[in-house]
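**Q** I need the structure of the sequence given here:
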Amino acid sequence: MEGAIPKPSEKRVALVTGGNRGMGFEICRQLASSGLAVVLTARDERRGAEAAGRLRGLGLPDVVFHQLDIAEPASAARLVDFVRNKFGKLDVLVNNAGIMGVTMEVGDEAAVKEIMRSGKDQNEIAEWLKQRTTQNTQQGEECLKINYHGTKNVTEALLPLVQSSSDGRIVNVTSAFGLLRFFSGEELRQELSSIGTLTKQRLDELSALFVEDLRRGELGRRGWPADRVYAAYQASKALVCAYTRVLARENAGLRVNCVHPGYVETEMNCNTGNLTAAEGASVSVAVALAEQGGVTGAYFDRMEIASFV
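**A** Reported below is the predicted structural model:
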């Protein structure tokens, strides 16, 4: 009947952003293998549909695709309508989509394989990659737009559906690069740590201040991360961590956490990680499927609860 309210799905329902490849694809596969219905989302419609088809081909029939550009409110609104009409609720939201916001020039695949076989440790490989990485102001702004504002945009849009679940979970994929130890400004560190008073509006303001300082070439003025190549990525992930904690404070009935999956082999780092996509994905999946009534507002470094500093 037109206008009827859809009956909530009897199965638990999960939605994963950036699910068409790498760790996002593995998160979808592992959640579906655990018995959840999964909405795989991706910006590229063809690649997203193909990824969902591959999962169904692996014997996971309850995987569907819906297009999503996390930075576009209209795209998120269409996704909300789809989930509401098809499932009536959302039990698990995994915000995995993100970008580094840099340009990496490492040569061909053979060059990467050579450095991986060189016997260098992970820190040395990371430094080798950094030396071949650049970022301009536009890329830095895009990094904040996608990683912080995009995550917040999708979460706020889907929040009522997660609240409709009897045990709603939100997992935000972040990075150890977003820890507050990388910020030189004590006032900035204190503000991002003051979760009792911090607001979403203030986080938006801080994002705008970072972009302003980035444009002026004055990141040290307020004490942002000093690494000019990765500063935008670090700031975006720190804001995601703070947003996670604010969201947990405001939604006591939900489990809202963020995870650092480790240095995972993905296209974002030219496949120089020391963990497979499956190993990285297992962290988000474990936090998403943890026993009811567990921790909220926490930061997981792999499977261990750790400090945001």
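**Q** From now on I want contacts and neighbour counts done on CA atoms only, so please keep to that.
**A** OK.
**Q** Checking my notes, C143 in a strand, right?
**A** No. Counting by DSSP: H, G, I helix; E, B strand; the rest coil, C143 is located in no strand; its state is helix.
**Q** Another for comparison:
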Amino acid sequence: MKNDKTALITGANKGIGFETAKQLAALGYNVFLGSRNKANGLKAIEELNKLGFTNVQALEIDVTNKESIQNAKEELKTKISHLDVLINNAGIAGIISNLPSVDSIDNIRNVLETNFLGAVQVTQHFLELLGKSNAPRIVNVSSELGSLTLQSNPEWEFYPYKVFAYNTSKTALNSATVMFAHEFKDTALKINSVAPGYTATDLTNFGGERTPDMGAKVIVKYATLDINGPTGKFFNENGEVAW
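**A** Purely as a prediction, here's the structure:
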């Protein structure tokens, strides 16, 4: 099944990003797998080709590097006339054991640079192509750890997981979702934060109980919303998550 729908996923050469690419490709989307290292992206494409997917291409993009993002945009403009879906998936965990009182500014800066600022500047650069779509969708891949409501609830199962830099970066990303959604509320663009859950990837040292395939399904759901779908909200597979 093929159509003229297009999608760009950052950090898509492995883990949840890779599975999201696979699922969107299965729906007929022409999928561009963004990866910081082009070789890793091409390796992921080879794997998808072996599975029978020909509607996938690699795109080199380092979300922390403005020039790399600009180059990726210019390359994409030579291949497609519009972008229907942008999934800001690239992310890092940083040093997860540090308490706020001792966490290094370098660690905090590195995590925010990728997880928050990276998503913001990628979104800013690709709004031009998204604006040429009849139904543009943006998914910011977040985490329940970015929910201040859940982080403040001692009854929540992940309440002890106070990973300062990472959690803060996802809270900031959620804020960006609200802000972008408000700016484009009178347009066809829909943008939401989505939490794939505690998933077994290298980001979690494969400690999560969920598979990348499971995590990708909820992302794809909100990447393919119809005209009546929500915008400016935060979701996991069970529905809306409190900010």
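**Q** Residue in structure 2 paired with F300 of structure 1?
**A** With TM-score structural alignment defining the correspondence, F300 of structure 1 maps onto F235 in structure 2.
**Q** Sorry, slip of the keys, the one I care about is Y263 of structure 1.
**A** Y263 of structure 1 maps onto Y198 of structure 2 when the alignment is built from TM-score structural alignment.
**Q** The match of F300 of structure 1: neighbour count?
**A** Residues near F235 of structure 2, counting by other CA atoms under 10 Å, number 22.
**Q** likewise L129 of structure 1?
**A** As a burial measure, the neighbour count of L129 of structure 1 was computed by other CA under 10 Å and equals 18.
**Q** longest helix of structure 2?
**A** Looking only at structure 2 and at elements set by DSSP state H, the helix with the highest residue count is helix 164-183.
**Q** That one aligns to what range in structure 1?
**A** With TM-score structural alignment as the criterion, helix 164-183 of structure 2 aligns to 231-250.
**Q** Run through who's touching the helix or strand containing L31 of structure 1.
**A** With secondary structure defined by DSSP states H and E, L31 of structure 1 is part of helix 22-33. Here helix 22-33 of structure 1 makes contact (CA atoms under 8 Å, 6 or more residues apart in numbering) with 14, 16-19, 37-38, 40, 51, 55, 60, 62-63, 96-97, 264, 266-267, 277-278, 280-282, 284-285.
**Q** So which of those are in helices?
**A** Checked against DSSP H, the contacts of helix 22-33 of structure 1 include these in helices: 51, 55, 277-278, 280-282, 284-285.
**Q** Specify which member of those residues is nearest to E291 of structure 1.
**A** V285 (12.0 Å; CA to CA).
**Q** which residue in structure 2 lines up with that closest one?
**A** Across the alignment, which pairs residues by TM-score structural alignment, V285 of structure 1 is matched by V220 of structure 2.
**Q** so what's that match up against?
**A** Contacts of V220 of structure 2 were listed using CA under 8 Å, 6+ apart, and they are 20, 23-24.
**Q** what's the distance between it and I87 of structure 2?
**A** For V220 of structure 2, the distance to I87 of structure 2 equals 9 Å [CA to CA, to the nearest Å].
**Q** cool, M214 of structure 2 as well?
**A** Using CA to CA, M214 of structure 2 is found at 16 Å from I87 of structure 2.
**Q** before we move on, what about L48 of structure 2?
**A** Here the distance between L48 of structure 2 and I87 of structure 2 works out to 18 Å (CA to CA).
**Q** just S169 of structure 2 next, same as before
**A** For S169 of structure 2 relative to I87 of structure 2 (CA to CA), the value is 17 Å.
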